[in-house]
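Colleague: The sequence and its predicted three-dimensional model are supplied below.
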Amino acid sequence: MKKMSKWLVPLSMSAALLAACGGNESGGESLDENNANNAGNNQSNNGESNGEQSDVVETGEADQGVEATGDESVQLDMWIHQTGEEETDFYIKRIDEFNEAHEDIFVNVEIIIDDGGSSYSDSINAALVAGNLPDILALDGPYVASFAESDIIRSIDEYISVEDLEDFVDSIIQQGSYDGELYSLGAMEASIPLYYNKDIFEEEGIEAPTTIEDAWTWDEFLTVAQDLTTEDRYGLNLFMNYGVGEWLTFMGGPFVWSNNGELISEDGSTSDGYLNSPETVESLEFIKTLFEEGVVSLTPGEMQFEEGNAAMALGGPWIAVSAENADMNWGMMPYPYKEVPKSPSGSMAYGITTLSEHPEEAFQMMHWMTNEESTIGLSEVTGMPPVRESAFNAMDKYDELPWSVMRDQVLETAHARPQTPAYPVLTDAFAQAFHAAALGEDVEETLNQQVERVERELRRFQD
């Protein structure tokens, strides 16, 4: 049996990233105006608990229209995290439809209020200690390994079909796998294109690339950013106002990956020689240059890009919402690269807990919430890209610019964040190093210091 210290969910994971989602978590909140304007306010608290417990709101059986009769042979409990109202309503609707379609299975769902801090993982830890975890729970994609290593969720290899595996985009399978087994399925994907102000580009005579093949290299990217920077306008917005948290790993990781670097070894045993590799150092030196050249601000306003005070922005799908609401003339370009095109990936997912007495029925529910119909509907509600190729094929929106850029990134260049039970420390280490580079600090020295932190954490899982 694993040590109890390994069983508890790291406190930082519940606030992981609204960057991959536009809401409160890194996996896909509603992209309403409020979420778009507050993106980043609920970033990772770097593992510090705020001491608050989450409230639990019961839905389904109590007040959602489909009531259990008591005759169902299997009743399942499911937890989902709080999201924007429209997204939450979509989840409840799909769960009600599942209950209507399955006479022998009934799902009771609870919405766990997420305060952007540690409340969701506090609830999971409390349920784990008490032995009353639900059958199915929502989790943030980068933390699958933490849940799997802690024996909170179980492998689903025996339930998923080859047809399904082939339909899910590669990054979702990569995100959901740990130690050679598949543990979760994503509910939605996420990506970060390079947004640009079309009016400014036209004024400056700059042509934006629209395909992966034509994506800008770092040198081209820097040159354009410099050319677009004026006394009253930045060339680029990296949304540093989101704070030092998961956003910096989600947005910044591809700089390393596109330079043929990694944050941790493939077997997950060490970060030494990876997080502080020459490739990672060079990547963060490039970030340092962006700030030294004055093309990007450490303290951008909430609507810097939308107000025309930045010509370009590396942001998630929620920026399209805020840009549209601001009535600006905007477009998308592929993520810039050094050696090979890479783009951000990762979002909310579902896992079946090890305490479930009905894993096969629980998988039916997981499959329902991630099938083609669900992923199309969720994409329409949230603006996040879908997780299935069949969904992309069914949605005309992604056949044309600007959304074809996001589709191509999900299908061709998406790279999942590394799956390691030490991820909460690893992501904070990278975020701290990214921020240090932005501040102009010594990149190599900072990375070596952060590697020491990660190596200490990794030893916990090697005893």
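Modeller: Yep, it's here.
Colleague: CA only for contacts and neighbour counts going forward, please
Modeller: OK.
Colleague: ok, Glu103 touching Gly70?
Modeller: No: using Cα atoms under 8 Å, Glu103 makes no contact with Gly70, being 10.9 Å away.
Colleague: More neighbours: the two, which one.
Modeller: Glu103 (14 against 9; other Cα atoms under 10 Å).
Colleague: which non-adjacent residue is nearest that one?
Modeller: Nearest residue to Glu103 in three dimensions, chain neighbours excluded: Glu72, at 6.5 Å (Cα to Cα, 6 or more residues apart in numbering).
Colleague: SS state for the one you found?
Modeller: Three-state call for Glu72 (DSSP: H, G, I helix; E, B strand; the rest coil): coil.
Colleague: One more to weigh against that first structure:
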Amino acid sequence: MRRFGVERTSGKKVRDVGMRRLRALAVLPLLASLLASCGDDEGSGPRSINWYNFPDDSGALQKAADRCSQASKGRYKIVYNKLPRAADGQRQQMVRRLAAKDDSLDILGLDVTWAPEFAEARWIREWTGRMKQQAIEGTLRVPLQTSTWKNKLYAVPYNTNTQLLWYRTDLVPEPPRTWAEMLDMAARLAEEGKPHYVEVQGAQYEGLTVWFNTLINSAGGSILNATATEPSLGPPAVRAASVMRDLARSPAGDPSLSNQMEDQNRLAMESGSAAFELNYPFVYPSMKANNPKLFKNFRWAPYPRVDAGRPSRPTIGGIDLAVSAYSRRPDLAFEAALCLRNRENQLTAALEGGLPPTLRALYQEDALVKEYPFAADVLAALESASVRPQTPAYQNVSIVVSHTLSPPSGIDPESAVDTMSDQISDALQSKGVIP
């Protein structure tokens, strides 16, 4: 008879039954392990490719992941993993996991300043051969610079970004061509009691470094030398710092300048208190939605020049896609990364996510031009744009710049450039204490 699942028998039969059960129990964990690993075997279904990127509220990135998964015809499935919203949090999470050789990371969405650091640490793979050729074909030249370190391609540009000058035609019928012209226009508007502020990123953060980088490049200089081994700065840096100080001390300077980032600039413009704004294209649909009346007079123009004889060189932003050195499926990861930034997916990211594309041909796409009538101006800005210093020590360099130039109203141009030169030199040599 059986009682409560226990087989009542005697002698040898009891021992045989017990041994069979013990052997069966011992085999179960092994079977479970084998079954779990079968999901990674060839022909057993799509293998997961983990894509880590910034959080996207528009849904454009998830659409790209779904499209590419379907296009692979079952060979892989892209899993879109959202990183923290802040760039520092994104970098911190990836750095920690890569330092631990985490093989669950496949495709990495890198800020445009991270490729040299990640490449030098051997955390990402070089793009070579056919994959490299596909990555660079039709891609804008300046965004490709952000993906390159020591003449090797370590990522593929996914999207880019650049600033334009935004202004109100009811206050200034024609936009200024230079910073000096803009400050003069603002001063006249202030005398007339009209909105006159110039909104720009003056808080002590990455945006302040970007502002300075744009100005120094527009003045014919750069923060680092061509080999990124020592600071360059010099007279162009003094000129750039002077422009920042002059704005902060003029009627054009918003009293909140030293605390303002991109979104505060947008809100100030939408509230009607400003005449000019240096910002990214996201401000256009925002103004259209939030202040339709003011939107009727909201226009754009090229970023102002530092000197009339030199073109402006606004600093680009964006995200580059790299393949982790520890990925278990690098071949599929390279293929998937190319798919994620193909023509269809970049167009969706532009129309639904507001992310300017890195493929030149898309700037003539009717759908993009209709949604963004300033597409040609963005393309022109990208053609002459500048990139932030390409160095593994970029984080430290940026901290030095933003710390030294904050607040803009307190800048002593000559002294500030000397301080930056000394501290950047220390940062590049891993010496000294970062402010």
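Modeller: Right, received. Where do you want to start? Quick caveat: nothing in here was measured; it's all calculated off a predicted structure.
Colleague: TM-score for these two?
Modeller: TM-score for the superposed chains, counting by TM-score structural alignment, normalised by the length of structure 2: 0.79, backed by 376 aligned residues with a Cα RMSD of 2.6 Å.
Colleague: The residue nearest to Glu103 of structure 1 and Met328 of structure 1, how far apart?
Modeller: 52 Å (Cα to Cα, to the nearest Å).
Colleague: still on that earlier bit, Provide a list of residues in contact with the residue nearest to Glu103 of structure 1.
Modeller: Residues in contact with Glu72 of structure 1, defined by Cα atoms under 8 Å, 6 or more residues apart in numbering, are Glu103, Asp104, Ile105, Phe106.
Colleague: Run through the residues that contact the second one.
Modeller: Going by Cα under 8 Å, 6+ apart, Asp104 of structure 1 touches Asp71, Glu72, Ser73, Val74.
Colleague: How much space separates it from Phe98 of structure 1?
Modeller: 11 Å.
Colleague: Kindly state which residue of structure 2 is aligned to Leu314 of structure 1.
Modeller: In structure 2, the residue matched to Leu314 of structure 1 (TM-score structural alignment) is Leu278.
Colleague: so its match makes contact with Gln163?
Modeller: Yes: with contact defined as Cα under 8 Å, Leu278 of structure 2 reaches Gln163; the gap is 6.3 Å.
Colleague: shared neighbours of the two, anything?
Modeller: Jointly contacting Leu278 of structure 2 and Gln163 under the rule Cα under 8 Å, 6+ apart are Tyr303.
Colleague: after the strand or helix carrying Asp263 of structure 2 comes which helix or strand?
Modeller: Assigned by DSSP states H and E, Asp263 of structure 2 belongs to helix 262-271. For helix 262-271 of structure 2, the following helix or strand on the C-terminal side (DSSP H and E) is strand 274-279.
Colleague: Look at Ile206 of structure 1 and give its secondary structure.
Modeller: Going by three-state DSSP: Ile206 of structure 1 is coil.
Colleague: Which parts of the stretch 251-400 of structure 2 are helices?
Modeller: Using DSSP state H, counting those that start in this stretch, the helices found in the stretch 251-400 of structure 2 span residues 262-271, 283-290, 292-295, 330-340, 343-353, 366-371, 375-383, 394-404.
Colleague: Mind giving me the packing neighbours of the shortest one?
Modeller: Counting contacts by 3 or more Cα pairs under 8 Å, 6 or more residues apart in numbering; DSSP states H and E, helix 292-295 of structure 2 is packed against helix 283-290.
Colleague: Aligned counterpart of Ser121 of structure 1 in structure 2, please.
Modeller: Alignment note (TM-score structural alignment): Ser121 of structure 1 maps to Arg91 of structure 2.
Colleague: cool, and Glu97 of structure 1?
Modeller: Match for Glu97 of structure 1 (TM-score structural alignment): Arg67.
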